[in-house]
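Colleague: sequence first, predicted coordinates after that:
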Amino acid sequence: MKRIMITGILSLTTFLFATGQTKMIPSLNNQKKEKMDTTILKNTIVKKAIDALQAADRQTWFSMFTIEAELYDDGNKMDFKTFFDIGHERFTSIDKVENNGLNVYGKFHSDKWGDFKTYFRFHINDKDKIERLDVGQADY
């Protein structure tokens, strides 16, 4: 009889502890996704490009550039298409904008390199396409 009682108490205790537990890992579906405010960007071409980058919209992002667009990363020429195929790069904040909206400074996240301050300097041709983009780590 003692054995049955002890087994019953242990089973009941285990059941109560197990059903009272809650998951400590939040569901990605329940997390609030906030869109970063890009209204500070007054150059419509730059804004559309940054909005596409933020949304990981490859089609719109690449459509903003000329076929032979050049990319320079801290002064080093890079392959434009390969560079932006690395992962989901995005600004986490836009801290300042200069040069009629062509130079954008802010905090940036790269799936490969982590978080850092950056600059994006856009060069737009007379057909409203971005022909060159200079990016790099910023000190501001």
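Modeller: Looks like it arrived, so ask away. Numbers count the residues shown, from 1 in each chain.
Colleague: make it CA atoms for all contacts and neighbour counts henceforth
Modeller: Will do.
Colleague: ok, His112 to His123 distance?
Modeller: In this structure residue 112 is Lys, not His. 25 Å (CA to CA, to the nearest Å).
Colleague: for the residue most central in space within the chain, what are its contacts?
Modeller: The residue lying closest to the centre of the chain (CA atoms, centre = their mean) is Arg90, at 3.2 Å. For Arg90, the contact set (CA atoms under 8 Å, 6 or more residues apart in numbering) comprises 53-54, 108-110.
Colleague: could you turn the buried ones of these into a ChimeraX selection?
Modeller: Burial among the contacts of Arg90 is assessed by 16 or more other CA atoms under 10 Å; the matching ChimeraX selection reads:
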select :53,54,108,109
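Colleague: hold the first one in mind and look at this next one:
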Amino acid sequence: MTIQPKNLSDPVVRDFVTAVNQHDRDAFMALLTPDATMADDGADRDLDDWIDREIFQSHGHMEVDRESDGGHALIARYRNDTWGEMRTRWRFEVDESGKISRFETGQA
């Protein structure tokens, strides 16, 4: 059963999923620390290049199936125009200011 973004436990993760699904790059970037990092399938990636290619230019969309770790870990069906739909895992590190300092994704 899909968890609607508005029902996700952690507010910054909720806003992350909403920004992805609304294709709102400015809102997405506002959720990250200035030095935020990310990894895809265990390999660190260039954040700006990756989010443009995998989310914003390819119309990425997340449907969350499960959350754990206080809302900092998700299992979601992720789809975009490049890869179609796949089952993915997401993990978020949120700093004391309430911003995402790192996120990791990959196939689940």
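Modeller: Sure thing, it's come through. Source: prediction; values computed, not measured.
Colleague: what residue of structure 2 takes the place of the residue nearest to the centre of structure 1?
Modeller: For Arg90 of structure 1, the aligned position in structure 2 is occupied by His61, per TM-score structural alignment.
Colleague: looking at Lys112 and His123 of structure 1, which is more packed in?
Modeller: Just comparing Lys112 of structure 1 and His123: by other CA atoms under 10 Å the higher neighbour count belongs to His123, 18 against 10.
Colleague: hey, where'd the strands end up in structure 1?
Modeller: Counting by DSSP state E, one finds strands in structure 1 at the ranges 65-73, 76-78, 90-98, 103-110, 114-124, 130-137.
Colleague: okay if I get those as TSV plus distance to Leu16 of structure 1?
Modeller: Listed next are the strands of structure 1 as TSV, based on distance: least, CA to CA, whole Å:
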stretch	distance to Leu16 of structure 1
strand 65-73	58
strand 76-78	60
strand 90-98	43
strand 103-110	44
strand 114-124	43
strand 130-137	54
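Colleague: closest one to Lys2 of structure 1 among the ones you listed?
Modeller: Minimum separation from Lys2 of structure 1 across the strands of structure 1 (CA to CA) falls at strand 114-124, 60.1 Å.
Colleague: what is the closest one packed up against?
Modeller: Counting contacts by 3 or more CA pairs under 8 Å, 6 or more residues apart in numbering; DSSP states H and E, strand 114-124 of structure 1 is packed against strand 103-110, strand 130-137.
Colleague: mean shift between the last one and structure 2?
Modeller: In other words, strand 130-137 of structure 1. Comparison of strand 130-137 of structure 1 with structure 2 after fitting gives an average deviation of 0.4 Å (mean CA distance after the TM-score superposition for structure 1).
Colleague: buried ones in stretch 42-62 of structure 1?
Modeller: In terms of neighbour count (16+ other CA under 10 Å), stretch 42-62 of structure 1 has its buried residues at 45-56, 60-62.
Colleague: now, those residues that are in helices?
Modeller: 45-54, 60-62 (DSSP state H).
Colleague: let's have those residues in JSON lines, adding distance to Val97 of structure 1.
Modeller: Shown next, in JSON lines, are those (distance: CA to CA, whole Å):
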{"residue": "Ile45", "distance to Val97 of structure 1": "14"}
{"residue": "Val46", "distance to Val97 of structure 1": "11"}
{"residue": "Lys47", "distance to Val97 of structure 1": "11"}
{"residue": "Lys48", "distance to Val97 of structure 1": "15"}
{"residue": "Ala49", "distance to Val97 of structure 1": "14"}
{"residue": "Ile50", "distance to Val97 of structure 1": "12"}
{"residue": "Asp51", "distance to Val97 of structure 1": "15"}
{"residue": "Ala52", "distance to Val97 of structure 1": "18"}
{"residue": "Leu53", "distance to Val97 of structure 1": "17"}
{"residue": "Gln54", "distance to Val97 of structure 1": "17"}
{"residue": "Thr60", "distance to Val97 of structure 1": "22"}
{"residue": "Trp61", "distance to Val97 of structure 1": "19"}
{"residue": "Phe62", "distance to Val97 of structure 1": "22"}
